[in-house]
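1. quick check, what structure comes out for this input:
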Amino acid sequence: MPVTLEEAHELIARAHRRAGELGSHVTVAIVDEGGHLQALGRMDGAPPLSAQLATGKAASVALIRRDGAALRDMQQAWPALFGQLDQVAGRPILAGAGSLLIRRADTVLGAIAVSGGQPQHDDECAEAGLRGLE
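-> Reported below is the predicted structural model:
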């Protein structure tokens, strides 16, 4: 079962709080285990394209079941394979900072992705979003 809508909003709120502390303006996307958008929160001042990027990164992580850093490693190790994944998935596969699986015990519930800040800020915001999820 994916995170509830209430939990998704809490994840977004925690990520936005961290972004505010860092002086970043970001968009946070939460998708279910199949990569379908569940909730999206774009802070005032976040770059316009950040909504599409966050959604794409979150869906990629959920579908391939690897955090963004692992997807970047795959992209570097097997560029030809990685280049074809979007054709198989039917959507672009994005490997980027700030994208993490959402898990409860050993079960993948979906993914969170943050876009719009510096890569290290996107990572920190995604991690902050996941803190407190039980």
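2. only C-alpha atoms for contact and neighbour calcs from this point on.
-> Fine.
3. output the contacting helices and strands for the longest strand belonging to the chain.
-> In the chain, with assignment by DSSP state E, the single longest strand is strand 107-115. In terms of contacts (3 or more CA pairs under 8 Å, 6 or more residues apart in numbering; DSSP states H and E), strand 107-115 is packed against strand 27-32, helix 50-64, strand 99-104, helix 119-130.
4. so for Leu85, which of the ones you listed sits nearest?
-> Within the helices and strands packed on strand 107-115, the stretch nearest Leu85 is helix 50-64; the backing value is 9.4 Å (CA to CA).
5. other residues contacting stretch 14-21?
-> Stretch 14-21 is contacted from outside by 25-26, 28, 43, 114, 121, 124-130, using CA atoms under 8 Å, 6 or more residues apart in numbering.
6. point to the residue nearest the middle of this structure.
-> By CA atoms, centre = their mean, the chain has its centre lying nearest to Ala113, at 1.6 Å.
7. with adjacent residues omitted, what lies nearest to it?
-> Ser99 (4.1 Å; CA to CA, 6 or more residues apart in numbering).
8. please report the distance of that neighbour from Pro119.
-> Distance, Ser99 to Pro119, by CA to CA, to the nearest Å: 10 Å.
9. more neighbours: which of the two?
-> Ser99 (35 against 14; other CA atoms under 10 Å).
10. here is the second sequence; please produce its structure so I can put it next to the first one:
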Amino acid sequence: MKSKAVLEHADVQIIAAAAQAEALKNNWAVTIAIVDDGGHLLNLNRLDNAIPVSVYIATAKANTAAMGRRESKVYEDIINGGRASFLSAPHIEGMLEGGLPILKDGQCIGAVGVSGVKSNEDAQIARAGIAALGL
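-> Next up is the predicted model:
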């Protein structure tokens, strides 16, 4: 049997605080979702003035990154590359840049999804959150 790291509450709080700080530093109104490795919501933070739909998009991006074990942008690129049939993939809804897996020792332990600004800026916020863990 193998052992694997898991996100603890303190880890989630570190990610959330760093991601929020990055968003606020840039005056970006976003929603930040953090999920475990199965895509289950651990933390959701909708900042002031973030549009309501960003809650659903951020959560979907995080879920997609966790379940796929890769950045959600990979799926966006596949679709933009002409493989439109990928839109029918089951249980994958957040196929836009801004969802990033949290990897430790090559294993996915969760993911962060952000929505509310340009997709590359969403990803910037997610990266800042993950970087705060120092993995």
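11. TM-score of the superposed pair?
-> After superposition, the two chains reach a TM-score (TM-score structural alignment, normalised by the length of the first structure) of 0.88; 129 aligned residues with a CA RMSD of 1.5 Å.
12. what's the closest of the helices and strands packed on strand 107-115 of the first structure to Pro79 of the first structure?
-> helix 50-64 (15.3 Å).
13. so where in the first structure does stretch 38-53 of the second structure end up aligned?
-> Stretch 38-53 of the second structure corresponds to residues 34-49 in the first structure, going by TM-score structural alignment.
14. which residues touch that stretch?
-> By CA under 8 Å, 6+ apart, stretch 34-49 of the first structure touches 5, 8-9, 12, 16, 25-32, 50-51, 55, 58-63, 110-111, 116.
15. the helix or strand harbouring Arg14 of the first structure maps to which residues in the second structure?
-> Assigned by DSSP states H and E, Arg14 of the first structure belongs to helix 5-22. Using TM-score structural alignment, the residues of the second structure aligned to helix 5-22 of the first structure are 9-26.
16. what residues of the matching stretch count as buried?
-> For stretch 9-26 of the second structure, the neighbour count (16 or more other CA atoms under 10 Å) marks Val12, Ile14, Ile15, Ala16, Ala17, Ala18, Ala19, Gln20, Glu22, Ala23 as buried.
17. how about TSV for those, with distance to Asp105 of the second structure added?
-> Below are those laid out as TSV (distance: CA to CA, whole Å):
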residue	distance to Asp105 of the second structure
Val12	18
Ile14	19
Ile15	18
Ala16	21
Ala17	23
Ala18	22
Ala19	22
Gln20	26
Glu22	25
Ala23	28
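18. the longest strand of the first structure vs the second structure - mean distance after superposition?
-> For strand 107-115 of the first structure, the mean deviation from the second structure after alignment is 0.7 Å (mean CA distance after the TM-score superposition for the first structure).
19. just want the angle from that strand to helix 119-130.
-> Going by axes from the mean of the first three to the mean of the last three CA atoms, to 10 degrees, strand 107-115 of the first structure is angled at 140 degrees with respect to helix 119-130.
20. now strand 107-115 of the first structure, how far from the centre of its chain.
-> 5 Å (CA atoms, centre = their mean, to the nearest Å).
21. same question, stretch 64-81 of the second structure
-> For stretch 64-81 of the second structure - counting by CA atoms, centre = their mean - the centre lies 11 Å from the chain centre.
22. stretch 70-87 of the first structure too?
-> The answer for stretch 70-87 of the first structure is 17 Å, by CA atoms, centre = their mean.
23. do stretch 81-94 of the second structure as well
-> Centre-to-centre, stretch 81-94 of the second structure and its host chain are 18 Å apart (CA atoms, centre = their mean).
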